[in-house]
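Asker: Have a look at this prediction, sequence included:
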Amino acid sequence: MHAIHHPLSARDATRMAEVRTKAHGAADTGERLVSMAADQGPTIATSPFQVGGITGEWVAAPGTSVDGVVLYLHGRRFQFEEPANVLAGKLSAATGWPVLMPRYRLAPAHPYPAALDDTLDAYRALLEQGFPADRIVLIGHSAGATLTLQALLRLRTAGEPLPAAAVTVSPITDFTFGGASIANGHDDVVTHQELRQARDAFLGDADPAGDVSPLTGACPGLPPLMMVCGGDERLRDDTVRFAERAAAAGNEVSLELYDGMPHGFPVLDTDATSLLLDRIAAFATEHLAGRPAGNALGPLTIRRVGWASYVITTERGTRVLVDPYLTGSQGIHHGLPQSPIRPVDLADVDVVVVTHAGFDHRAQALEIVRSGHSVLVCGTALFASARAAGVPIERIAVTVSGVEVRHRDVTLRSLPARHESSMTTESGFVADQPQSFMLTTDNGARVFCGGDTSLSQDLRTWGELYRPETAVLGIGGLWLGATRVVELPPLDAAAAARWLGVSTVIPVHHTPGDALPTQLAANLAGDPIEVVPLEFGQSWTAAGAMSSSR
């Protein structure tokens, strides 16, 4: 178990003294805390959710992604609703994903197991809507944290798919109230009497010592858990004891205690709340479908591996191979320089991107995808060939303009390219839309992957919208007899770089040692744009250093 104590800031010490004064003697401490929540939360939008008998709200902050979802279970003693702007909106802004906040049935009119059954039905509704379990993060606060643990234990016992990760903030894990902090938490804003009232309303006739208490069911096989509690909470020992038992059972558990903080602090405007939201976002990102996170960060690198092909390695180690032509010839594509890098050398990449169906861009794509675990991102023309070659459909992302693909810490947005895309298969001639891609990483790197495109005002638009820092542009072409056909001549490529607003251009689609990159550099003389020509096997990092690695 990984345990962290977060110290109380001076600002929060003053703020908590004010909170305790206002909460003391209040008829409903939960209502008082909600009324003291920050007036200016993030901008959010909400819409109703209903599947079968389950209702709730979708809550989304601006710019949220589509690759994951938070199922948030609110607090307030199992007995009251919670407005979306209290915590759900903050979670959406912090994680970058939409939040589903179900309206579970409330006690005492609907005692245990009504709220738990509704929680499980909401989770299953997400699965039925097509959300994979490993794209769902379950987060609960107070009463909702208790429901989170109960739901995980019920799913684990039933052998149902578990979410990617779960976060609990201040749960009741022992309804017998056997933890010492229950009686000793005199600095908390919640009284012992209020906890008993919430328990009795929720349990109805259920036995507090039975399996309704999550502490009795801590078992192996749970998803990664982040368990959070304020250091002054009466429920501190409930969190600590469950975390210890879950870790002893072999589960991955992160325990975080926020010194000096009372129950309900995440709804308040405090330094601890800001830190907690950041910690939740990092934890959820780390575990969402295996997307890497944590402290193992390095610089983004781009390694040229062939004629128009290169591997982008993100700060967190995800490897994206673009346009994997290495060798061979087909149709007009003959006389191209052959790469010393073999398909087997690239079998461990995570994503293979094909901008268009021309052989000099797609050549070894299917061989590489079949031999490893990568996801193939391509247009419709290559899709049938990929399926015929045995690539599982769940490892193919078919894209056209405007489609966004998320994988691990990478986002790929398809943009229209000015070119052509066609190939001949056993079924005949097929064609689709050529594409460029805007690649962004969770750590903020932005790379324009041009593929083959001609100069157009679209490039100015992409620069204004997506602000790429680096562009990989195809600037060369083929000799067809005495004629040279160049895709994006150096003069046009210079204009493209300016319109995109990048600081670095890596030219491809040319023979190593060609004069074309020098011509591009000359056309950009006086501009704050660096031109970085690469030999096959040579790499560039975001810091500007190059290395040779074959």
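Answerer: That came through, no problem.

Asker: drop to CA atoms for contacts and neighbour counts, all remaining ones
Answerer: OK.

Asker: For residue 124, what is the enclosing helix or strand?
Answerer: Assessed by DSSP states H and E, residue 124 sits inside helix 114-128.

Asker: who does that helix touch, helix- and strand-wise?
Answerer: Applying 3 or more Cα pairs under 8 Å, 6 or more residues apart in numbering; DSSP states H and E, we find helix 114-128 packed against strand 54-60, strand 99-102, helix 143-158.

Asker: which strands and helices sit next to the longest one?
Answerer: On a contact count with 3+ Cα pairs under 8 Å, 6+ apart, helix 143-158 meets strand 69-73, helix 114-128, strand 136-141, strand 165-169.

Asker: got the buried residues for the longest one?
Answerer: To tie it back to what came earlier, the one meant is helix 114-128. By neighbour count on 16 or more other Cα atoms under 10 Å, the buried set for helix 114-128 is 114-126.

Asker: Quick one: residues contacting the residue nearest to residue 238 when sequence neighbours are not counted.
Answerer: In this structure, residue 238 finds its nearest non-sequential neighbour in residue 173, 5.3 Å apart by Cα to Cα, 6 or more residues apart in numbering. Contact partners of residue 173, counting by Cα atoms under 8 Å, 6 or more residues apart in numbering, are 146, 213, 214, 215, 238, 239, 242.

Asker: adding another structure so you can compare the two:
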Amino acid sequence: MVGGLNTHRRMIARLSAAAGAPALSVAYRMLPAATLPEMVDDCLAAYRHLLDLGHPADRIVVAGDSAGGFLSFATPLQAIRDGLPAPGGIVAISPLTDLDHTAKLAHANLLLDPFIPGSRLPLLNDLLLADLAPDPLHSPVNGALSQLPPTLIHCGSTEILRVDSELMADRLAQAGVPVTLVIWDRQPHVFQIFADACREGLRSLTELGAFVRALPATRASGNRDTAA
């Protein structure tokens, strides 16, 4: 519902510099103008665009924060389902990964998160899914995760989406996907966007960039193509 190219430009620029890769920032349609499948379609179109330009899939890293973190998993899953190759890596910052909010509503962080009104998350589903029948596969945590690439997840210790970050990390590990989850002590939702005033945010972006640099395809080639 909020955010876009301008709100995230500085954070993406920092991540791009840390990764040593140009970044394609996707202005996907958002609520209330678009439903979840339309958002995924927009991100998938951006991924297809990079492939059509000749960027090898294993040198593309898909990254996102919050709702974009949801899309950073949903887009590769849809790409694989459509017969496209998986990207070389996934970077997720405070991602929403599960549209079943039962565990979040029962977690202590429901009362600690200063940004996301966790009790209203169920209302989000009505907007995201509109007239679609409920389906567990709408949540990336329930997808065919074994084909996903190496993944790095960063989140704050007191935010409600810590629950989703931990669940996705567990599911990826169970599926045999190399995954690392870093939980930053007492940091709020997407604290990386405050890197100008928050040294933890800057450190996090530096670590996320180092992860991209260390991915097998990019390490072997000596340079990265695109982080989307």
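Answerer: Received, thanks. If you're wondering where the values come from, they're calculated on a predicted model, not measured in any experiment.

Asker: what's the most buried one of the helices and strands packed on helix 114-128 of the first structure?
Answerer: Using mean count of other Cα atoms under 10 Å, the stretch among these with the largest mean neighbour count is strand 99-102, at a mean of 27.

Asker: which residues of the second structure does it align to?
Answerer: Under TM-score structural alignment, the match for strand 99-102 of the first structure in the second structure covers residues 23-26.

Asker: Repeat that for stretch 490-500 of the first structure.
Answerer: Going by TM-score structural alignment, stretch 490-500 of the first structure sits over no part of the second structure.

Asker: Check which residues of that stretch are buried.
Answerer: With the criterion 16+ other Cα under 10 Å, stretch 490-500 of the first structure contains buried residues 490, 491, 492, 493, 494, 495, 496, 497, 498, 499, 500.

Asker: Surely the fifth one touches residue 520?
Answerer: Yes: counting by Cα atoms under 8 Å, residue 494 of the first structure does reach residue 520; the two are 6.1 Å apart.

Asker: just checking, residue 184 of the first structure touches residue 233?
Answerer: No: using Cα under 8 Å, residue 184 of the first structure is not in contact with residue 233; the gap is 9.1 Å.

Asker: From the neighbour counts alone, determine which of these two ranks first.
Answerer: Higher neighbour count among residue 184 of the first structure and residue 233: residue 233, with 30 against 13, using other Cα atoms under 10 Å.

Asker: Is residue 484 of the first structure in a helix, a strand, or coil?
Answerer: strand (DSSP: H, G, I helix; E, B strand; the rest coil).

Asker: contacting residues for it?
Answerer: Residue 484 of the first structure is in contact with 477, 478, counting by Cα under 8 Å, 6+ apart.

Asker: Let me see the ranges of the helices in the stretch 201-350 of the first structure.
Answerer: 236-248, 271-287 (DSSP state H, counting those that start in this stretch).

Asker: Of all those helices, which one is nearest residue 72 of the first structure?
Answerer: helix 271-287 (12.4 Å; Cα to Cα).

Asker: what range in the second structure matches the closest one?
Answerer: With TM-score structural alignment as the criterion, helix 271-287 of the first structure aligns to 199-215.

Asker: what lines up against residue 166 of the second structure once you look at the first structure?
Answerer: Aligned by TM-score structural alignment, residue 166 of the second structure pairs with residue 240 of the first structure.
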